[in-house]
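Colleague: my questions are about this predicted structure, shown below with the sequence.
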Amino acid sequence: MKTLQTSIPPDVSELFELPVPILSVYLGGVPPTHEYSTADLHGAVLRAVAQGSPPKAVEALRKVIEEIPAGTEAKAVFIGADGSSRLFPIPGAPGEDRVIASAVPHLTPLLAWWQTHPAHVVAVVDRAGADITVFPAGDHSPTSTTVTGPDDEIVRTAPGGPAQPRYQRRAEDSWKHNAGHDVEAIAAALERSDARLLLVAGDIRTIQLLTDQLPAWIQNEVEVRMVSGGRSEDGSTDLRAQQVEAEMTEAAHRHGRRLLEEFADRSGQNGRSVEGVAATLRALARGQVRTLLVTDQAADGGVAWFGPAATDIGLHVTGLTRNGVEPERGPVTDVAVRAALLGGADVWVLDPRTPGAPYHGVGALCRFP
């Protein structure tokens, strides 16, 4: 089954250890001709103060915003009550600035951005070799390698006469051998990065020779898509980057649709999916959840209670206090995301307008009924 590599941002689990209340701050990109104004800073600080953030957290927020230079990409910042902070770049993320104080970090915008930037490999090929770039999830710190095929007789000569077919076959054999060499390097890059999205650029004949030699595991497990351009300086770099971005987004949409199809197929009394706040929290409390499905605006602002362990979660505080837990409370969606991540489950963020999204924007695929 073809499925995206859906890892979460590195160190995200550390956010649950920040002293509460935790400030979750989403700052949009700053154009090169603009800096955050005094009004922007004042408004963000006022929102933090109004939500009960302690002085050290407010001062840390002030410092973060004051230090944002012009031309900065969007970012997510999480600040603990003691002023300690964690920052995650999220270039190109949509949405307005947000400042939210709670006992649990507000992660859905960050996770939504990460799921549209899965680990992927871009291979730009020609008859002599390939340029292969590996992008880890989140697009951070890509690495590039150049592969040169073992055969250098790649040009069809045209001497005419009876020797012509022999020269042509020799050149085509060289193309095929070089494509096989490229395939080995691409397979190694996919395995090394755990990427399940391969984007290939080059001339049609070379791409055909390459895709014909892809091993069965790539054909079965990896989405292979075509993008524009070649290895020569043909002015296609910017267009290819735009197409790669679009392909990542579409791959995420396809993955989301597959999850919703599975969610619908498993519904029913004895199925392995649950939906709605109460049923989903019960599944999280039992450690049943394999993949949590949420929207960024789920549950109409309701709250839930949670304790230290992933399974310490419920709609009512009494169920936790009876077990000797000193619970905190936070927005339902954020509490559910915390429980899922701490319990080793995947989380997939859906657009609230997505057809087939779970009731109240919260649901789950379960490991067992």
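Modeller: It's in.

Colleague: rest of the way, CA atoms for contacts and neighbours
Modeller: Noted.

Colleague: T291 and E275, how far apart?
Modeller: T291 is 12 Å from E275, where distance means Cα to Cα, to the nearest Å.

Colleague: now the helices for the stretch 1-150 of the chain?
Modeller: 38-50, 55-66, 108-115 (DSSP state H, counting those that start in this stretch).

Colleague: helix, strand, or coil at E261?
Modeller: helix (DSSP: H, G, I helix; E, B strand; the rest coil).

Colleague: also R257?
Modeller: R257 - assigned by three-state DSSP - is helix.

Colleague: against that first model, consider the following:
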Amino acid sequence: MKLAFLQDVYGYQGPFATVYLDTSADAEDAAKAVQLRWRSAREQLADAGADEATLRALDETVDRHEYRIGRRGQVLVATAGEVVFGEELPTPPEDASDDEKVHFGTLPHLLPYLRLRASRIPHVVALVDHVDAELTVVAAGAEPRTRRVQGGDHPVHKSPPGADELNEQRFQNRVEEQWLRNAKEAAEEIGKQAMRIGAELVVLAGDPQQRTLVHQNLPGGVRERTVQTDAGHLDRGASAEGLRDEVEDTVAAAVSAHVDEAVREFEQQRGRDERAAEGWSAVLAALQRGQVRTVLWGSPESPSWLHVGPVPNQVALDARELTDMGVSSPGSAPASAAVVWSAAGTDADLVLVDPDEVKLTDGIGAVLRYTDA
């Protein structure tokens, strides 16, 4: 997964308070239960050294939470009296350890969040007919947004049979020209939104003829990441569930393909002893050089903590490595938090892999941008 959307969070000066809450609303006293969980987390953050202004900012955010029926969670990151990141989670954070659920330290603790959203990638869903296009834009780390592209509506319906043949053909030509104009407008907006959020996938649904026109007019880089589906139609509300299921399946397939491709490339490069690194020492050395294109995270058990400096490529097993780089007072952070920060700051992707599918020394590996001379 791409981590550029986290750059804004890392632009703040820590220390950071990170909290994961179960905000499920599957009982009548859900609000009270969440407040009790937050009260416990608040006490832990205070004991860890979180300042009162930051805790109050979190108080206000938790108090404003909008409860919806079902099991879900929430992640919040705050520093210096401000909540700088927050997102609803698709499930409660039950798999996160206690140390991950409540953390106060140099860096935000975001790997549990990334694990929970690993099945979601930035994408655009476009539902089109001969006039309109309804876009659902799903950016990383943000709630879905809906946009509508209103095309011209005259003429868009071909004339009934029985008209003069010549006039009939002229009218049909005008209709098809209007379809094309509307398709170009829709394609332009889809391309703009896809590039804005770095969409890894575009799902194009709706009227088959208009879908084809829109697809043909998408920018090349976006068209390559577009799949078409017969599910959905702007005029049939009953098809919404079918489209939703189709989108979920398509996104899941794209995520799985991305992971498979990263593992396949890693295995190829490792076999050639070229653009691959594995084990803590080799991966951290590559991160220090800005050499990593993709981090493969399996299930590293140690080290628990890493030493970090003020910039993302300053991450090391030994604090002396950082002092040799000129860092006067190295800090420390949980290993997963440090790797996510370093990957995001050096424009590397993160791929969570099944340890049973690929064996990695120390549970961590990397595909590199280039090899050392």
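Modeller: Arrived safely, thanks for sending. Computed from a predicted model, the values in this text were never measured in an experiment.

Colleague: for the two chains, what TM-score is obtained?
Modeller: Once superposed, the chains reach a TM-score of 0.79 (TM-score structural alignment, normalised by the length of the first structure), with 354 aligned residues with a Cα RMSD of 3.6 Å.

Colleague: quick one on the thing from earlier: mind checking which of the helices of the stretch 1-150 of the first structure is nearest Y167 of the first structure?
Modeller: Among the helices of the stretch 1-150 of the first structure, helix 108-115 comes nearest to Y167 of the first structure, with 48.6 Å by Cα to Cα.

Colleague: and the helices of the stretch 1-150 of the first structure as JSON lines, adding mean neighbour count and distance to P352 of the first structure?
Modeller: Shown next, in JSON lines, are those (neighbours: other Cα atoms under 10 Å; distance: least, Cα to Cα, whole Å):
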{"stretch": "helix 38-50", "mean neighbour count": "15", "distance to P352 of the first structure": "25"}
{"stretch": "helix 55-66", "mean neighbour count": "18", "distance to P352 of the first structure": "29"}
{"stretch": "helix 108-115", "mean neighbour count": "21", "distance to P352 of the first structure": "12"}
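
Colleague: hmm, back to that, list residues touching both of T291 and E275 of the first structure?
Modeller: Each of A364 lies in contact with both T291 of the first structure and E275 under the rule Cα atoms under 8 Å, 6 or more residues apart in numbering.

Colleague: what ranges do the strands span in the stretch 51-200 of the first structure?
Modeller: Remark: strands assigned in the stretch 51-200 of the first structure by DSSP state E, counting those that start in this stretch are 75-79, 85-89, 98-102, 120-126, 129-135, 143-148, 197-202.

Colleague: ok, now the stretch 201-350 of the second structure?
Modeller: Using DSSP E, counting those that start in this stretch, strands in the stretch 201-350 of the second structure cover 201-206, 226-228, 276-278, 292-297, 305-308, 315-316, 331-334, 349-352.

Colleague: quick one: end-to-end length of stretch 284-295 of the second structure, please.
Modeller: Across stretch 284-295 of the second structure, first to last residue, Cα to Cα, it's 10 Å.

Colleague: show residues contacting that stretch.
Modeller: So stretch 284-295 of the second structure is contacted by 262, 277, 283, 313-317, 342-343, 346-351, 364-370 (Cα under 8 Å, 6+ apart).

Colleague: which of the strands of the stretch 51-200 of the first structure is buried the deepest?
Modeller: Greatest average neighbour count among the strands of the stretch 51-200 of the first structure goes to strand 120-126 (a mean of 27), per mean count of other Cα atoms under 10 Å.

Colleague: check what contacts it and list those residues.
Modeller: 130-137, 182, 186, 189-190, 193, 195-203, 206-207, 229-231.

Colleague: now that strand against strand 143-148, angle please.
Modeller: 30 degrees (axes from the mean of the first three to the mean of the last three Cα atoms, to 10 degrees).

Colleague: quick one: distance of strand 120-126 of the first structure to the chain centre.
Modeller: 20 Å (Cα atoms, centre = their mean, to the nearest Å).

Colleague: and for stretch 185-201 of the first structure?
Modeller: With Cα atoms, centre = their mean, you get 16 Å for stretch 185-201 of the first structure.

Colleague: ok, stretch 105-120 of the first structure next?
Modeller: For stretch 105-120 of the first structure, the distance to the chain centre is 4 Å (Cα atoms, centre = their mean).

Colleague: distance between the ends of it?
Modeller: So stretch 105-120 of the first structure: terminal residues 28 Å apart, Cα to Cα.

Colleague: same question, stretch 290-302 of the second structure
Modeller: 23 Å.

Colleague: just the buried residues of it, please?
Modeller: Using 16 or more other Cα atoms under 10 Å as the burial criterion, the residues of stretch 290-302 of the second structure that qualify are 290-298, 300.

Colleague: closest to V327 of the second structure out of these?
Modeller: Nearest to V327 of the second structure among these, with distances taken as Cα to Cα, is G290, at 17.3 Å.

Colleague: how about the closest one, what's its match in the first structure?
Modeller: Under the alignment (TM-score structural alignment), G290 of the second structure maps onto G287 of the first structure.

Colleague: wait, T143 of the first structure sits on T133?
Modeller: Yes: contact status for T143 of the first structure versus T133: in contact at 5.5 Å, counting by Cα atoms under 8 Å.

Colleague: quick one: contacts of stretch 88-107 of the second structure?
Modeller: In contact with stretch 88-107 of the second structure (Cα under 8 Å, 6+ apart) are residues 14-24, 41, 44-45, 48-50, 71-75, 109, 112-113, 116-117, 331-333, 337-338, 341.

Colleague: what comes up buried for it?
Modeller: 88-89, 91-93, 96, 100-107.

Colleague: what range does stretch 257-264 of the first structure cover in the second structure?
Modeller: With TM-score structural alignment as the criterion, stretch 257-264 of the first structure aligns to 260-267.

Colleague: how much does that stretch stray from the first structure?
Modeller: Its matched residues in the first structure lie on average 2.0 Å from stretch 260-267 of the second structure after superposition (mean Cα distance after the TM-score superposition for the first structure).

Colleague: and R170 of the second structure, how many neighbours does it have?
Modeller: For R170 of the second structure, the count of nearby residues is 11 (other Cα atoms under 10 Å).
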